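A.B. asks: sequence first, then the predicted structure:
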Amino acid sequence: MTSTATVTAGTTRRWTILALGVLAQAAQAVLVNGTAFLIPTLHEQSGMSLAQAGTLASAPVFGVVFGLVAWGAVADRHGERIVLAVGPALAAVATAAAAFAASAGATSGALAVLLALAGAAASSANSASGRVVVGWFPPDRRGLAMGIRQMSIPLGVALAAMTIPVVARDHGVGWALAFPAAACAIAAVACAIGIADPPRPERGDAEAQGLLGNPYRGSTVLQRIHAASVLLVVPQYVVWTYALVWLVTERGWAESAAGLVVTAAQFLGAASRVAVGVWSDRVGSRMRPLRIVTVAVVVSMAALALAGLTAGPVAIVLLVVASVTTVSPNGLAFTAVAEVAGPYWGGRALGIQNTAQFVAAAAVGPAFGALIGTVGFGAAFAISAAVPALAIPVVPNEHRKNPDTESRP
């Protein structure tokens, strides 16, 4: 018989590990997404074009692309704890080196290399923190748990929006990079102390149960989720990368005021991820909510494109709405991928999921920077609304869950 104390201890551990997963992913977001808030300083004080500044700010994203699957494979083989301890520690070292290099007047090329290395190390949080949450939570609470885990990304962006642009403006890019370096260092220490790998079958038992088989064979469910997620990440990164720039350069806002708007939008976006996760738990489906949210993304970005032509406050309201809707789908897709792939393929599948997304995200900075410079923000927002429209028919009707993810202690 399981005692009340044992159940309580297990529940406490589960939520503690979720909190640490949130911390690790938030630190990653501060680094990888926070560099976008250097763009106004790079553009206005360093004389870079928007395309050049966007390319440098996307360097951590390029690094993430090369680290995700490798970290996922390590997590599949050796567990999540080592990945969540070592990866953020390496990211802290690389980011600190980038901060010193920026303060010393290093070239943009050298700075880009260091930021790319930092992004590759920080990508450990993407695969491992998702795996550890799915491993510790039962299916009927997993949407909520993954929604909370996924809210760490907009929360990290919000923290970056409050600090990085102001520090960069007043003290330079080097000091601005000290914040993500510290965040990654704190996450590394906390995860090394508090993370525990979730229970899973021994490899021999898993092989007998068919859990070691490649989930990409015999079904296109994972491929379709990956494809839809790639299309959905484009408007998300357009808003993340250029909302602050739009407010500062087009609307004449101060960096501090623009940062507050972006911060508020990110907090609301974080709450939306939890809400759609709970929604998916209640309806017993990840895909039906995902399709509905995809439609909302298309509508909100199209509305923003039209409102961007006006000078009134409606455009600011719609910017916030678009910021919220564009971040909402991630948790649903992420949870579904982990459920389909199972405990011995989850790290690699989540790595593939995020790699595909970050390849698209890495292209958003330079591509839309050049596009905005040519046709303006309104037309760029309209184009970013057309991309997720292609995802609506791609979302699978339903997905098959791996048997081992159907229950958890």
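C.D. replies: Okay, I see it. Numbers count the residues shown, from 1 in each chain.
A.B. asks: okay, CA-based contacts and neighbour counts for the rest of this
C.D. replies: Will do.
A.B. asks: and the residue nearest to the spatial centre of the chain, how far from N126?
C.D. replies: The C-alpha lying nearest the average C-alpha coordinate of the chain belongs to I153 (CA atoms, centre = their mean; 5.0 Å). Taken as CA to CA, to the nearest Å, the spacing of I153 relative to N126 amounts to 10 Å.
A.B. asks: second structure follows, compare the two:
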Amino acid sequence: MNQDRMHRSWLMLGIGTAGQTASTTVLYGLPFLIPAFQRKFGLSLAEAGLLVSCPILGILVSLLGWGLVADRYGERLALAAGLLPAAVVLAVAAQADEVRTLGALLVLAGATGSSVISASGRLVIGWFPPDRRGVAMGVRQASQPLGTGLAAAVLPPIAAAAGPGAALLCCAGLCALAGVAVAVFAVDPPRPARPPQGRVAAPYRGAYLWRLHVVAALLCVPQFVVTGFALVFLIEARGWSPGTAGTVLAAANLAGAGVRLLAGWWSDRVGSRVRPMRLLALATAVDLGLLALGAAWHSPIGTGALLLAAGLTVSTNGLHNTAVAEYAGPLWAGRVLGVHGVGQHSAIVLVPPLMGSLIARHGYPPAFAAAAAVPLLAAAVIPAQRPAATWTVEA
């Protein structure tokens, strides 16, 4: 890879990561506003969980479309056309005084902001060769724990001081800044010409992609159990203040970003995305088991396991996203990443309300025990071998 291309690759990685980080604050960071939403609207834990899952519903209805836009018209257009409208929608949502109106606007924010899930992955994969792609996607995927950590550190104190509307305005500002950066600086990666007939066969022959879609969906469940209820657990079950809990969880999510980078580096070194994925899934199951036991016994082990889970539960995201995009190739990656994301968000859209209901009735230990069983199933479904990647990048 020549020097100019290398510099451009890292610039595109920075832009894609910034866009994903900004959108993550609203797509996945709203659980940190559950106490604020409960105070403002008088919601139960299950009702507040349903409200903060509204952006996930928006992702479900739009993700395939954004993948098609990225494949047909390029990553830059898809990213800017999602992030900038998301900023406008969030600014309007910040003024909402009725919970149904807010929920509808959060669905729309998820639908627009989800463009980053397909398009930023394409932007990164398209600019890096296979032997650097794991690390590059690790950086890009680190944007989710970075965005979640940012939300944990910033949104609760803003909401405590000025209400949840002010916190949503903060999210709107971040999306606006990222959208402008994409519009001004992003460059689509080179891609091969379409064949003369203009049609490329879908990469779904065999079970490899389908199994990875299922694995990704399963691994998102424990991730969102931890993300959705870590703050509430530390406040209710451990007696921490919201500010302290948010700060500690922000640090734990930063560690999670580092875990994703290490996982990507590991996969580059061993030449496989699936082997590290299986081992990390098993480690996640063990840690969540300790979390369930620690919660049941009111032991400090539970608190330590929860903070470790903030990193472990997100450790595999870059690996399975890289695996499916590589196998799909440059002409199908956007749509395949869209299918991949739809599967994940279909699995997690009901996690906040269902787990909120389970916790309200039976406490935290059963919820954490259920979450521990899911990565065990995922480890059994992960494919044993990785077919040769079909996406290559010229030096």
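C.D. replies: Perfect, thanks for sending it. Note that the structure is a prediction, hence the values are computed from the model and not measured.
A.B. asks: re earlier: would you mind finding the match for the residue nearest to the centre of the first structure in the second structure?
C.D. replies: I153 of the first structure maps onto Q144 of the second structure when the alignment is built from TM-score structural alignment.
A.B. asks: hmm, back to that, what do I153 and N126 of the first structure both touch?
C.D. replies: With contacts taken as CA atoms under 8 Å, 6 or more residues apart in numbering, I153 of the first structure and N126 have Q25 as neighbours in common.
A.B. asks: stretch 172-181 of the second structure aligns to what range in the first structure?
C.D. replies: Per the alignment by TM-score structural alignment, stretch 172-181 of the second structure matches residues 181-190 in the first structure.
A.B. asks: what's the spacing between that stretch and its chain's center?
C.D. replies: Centre-to-centre, stretch 181-190 of the first structure and its host chain are 17 Å apart (CA atoms, centre = their mean, to the nearest Å).
A.B. asks: repeat for stretch 173-187 of the first structure
C.D. replies: With CA atoms, centre = their mean as the basis, stretch 173-187 of the first structure stands 18 Å off its chain's centre.
A.B. asks: ok, now stretch 51-67 of the second structure?
C.D. replies: Centroid separation between stretch 51-67 of the second structure and its chain, computed with CA atoms, centre = their mean, is 12 Å.
A.B. asks: need the contact partners of it.
C.D. replies: Residues outside stretch 51-67 of the second structure that contact it (CA under 8 Å, 6+ apart): 26-28, 30-31, 34, 78, 103-104, 106-115, 117-119, 333-339, 341-342, 345-346, 348-350, 352-353.
A.B. asks: so the residue nearest to the centre of the first structure is in which element?
C.D. replies: Under the criterion DSSP states H and E, the helix or strand holding I153 of the first structure is helix 152-171.
A.B. asks: give me the mean deviation of that helix from the second structure.
C.D. replies: Aligned to the second structure and superposed, helix 152-171 of the first structure gives a mean residue distance of 0.8 Å (mean CA distance after the TM-score superposition for the first structure).
A.B. asks: next secondary structure after that helix?
C.D. replies: Tracing the chain past helix 152-171 of the first structure, the next element assigned as helix or strand by DSSP H and E is helix 173-194.
A.B. asks: what's next to that following helix, contact-wise?
C.D. replies: Under the contact criterion CA under 8 Å, 6+ apart, helix 173-194 of the first structure has outside partners 16-17, 20-21, 23-24, 27-28, 30-31, 34, 38, 41, 81-82, 84-89, 91-96, 98-103, 122, 163-165, 167-168.
A.B. asks: could I get the buried residue list for the helix or strand that it is followed by?
C.D. replies: Beyond helix 173-194 of the first structure on the C-terminal side, the first helix or strand identified by DSSP H and E is helix 203-208. By neighbour count, and taking 16 or more other CA atoms under 10 Å as the criterion, the buried residues in helix 203-208 of the first structure are A206.
A.B. asks: likewise for stretch 379-398 of the first structure?
C.D. replies: 379-392, 394-396.
A.B. asks: cool, stretch 59-74 of the second structure as well?
C.D. replies: Applying a neighbour-count criterion of 16+ other CA under 10 Å, one finds 59-71, 74 buried in stretch 59-74 of the second structure.
A.B. asks: and it, which stretch of the first structure?
C.D. replies: Counting by TM-score structural alignment, stretch 59-74 of the second structure falls onto residues 64-79 of the first structure.
A.B. asks: chain center to the matching stretch, what's the gap?
C.D. replies: Counting by CA atoms, centre = their mean, stretch 64-79 of the first structure is centred 16 Å from the centre of its parent chain.
A.B. asks: same question for stretch 107-125 of the first structure.
C.D. replies: 16 Å.
A.B. asks: buried ones in it?
C.D. replies: Those would be 111-125, for stretch 107-125 of the first structure by 16+ other CA under 10 Å.
A.B. asks: one more: stretch 335-355 of the first structure?
C.D. replies: Under the neighbour-count criterion of 16+ other CA under 10 Å, stretch 335-355 of the first structure has 335-355 buried.
A.B. asks: and stretch 181-197 of the first structure, by the same measure?
C.D. replies: Buried residues in stretch 181-197 of the first structure, defined by neighbour count with 16+ other CA under 10 Å: 181-188, 190-192, 195-197.
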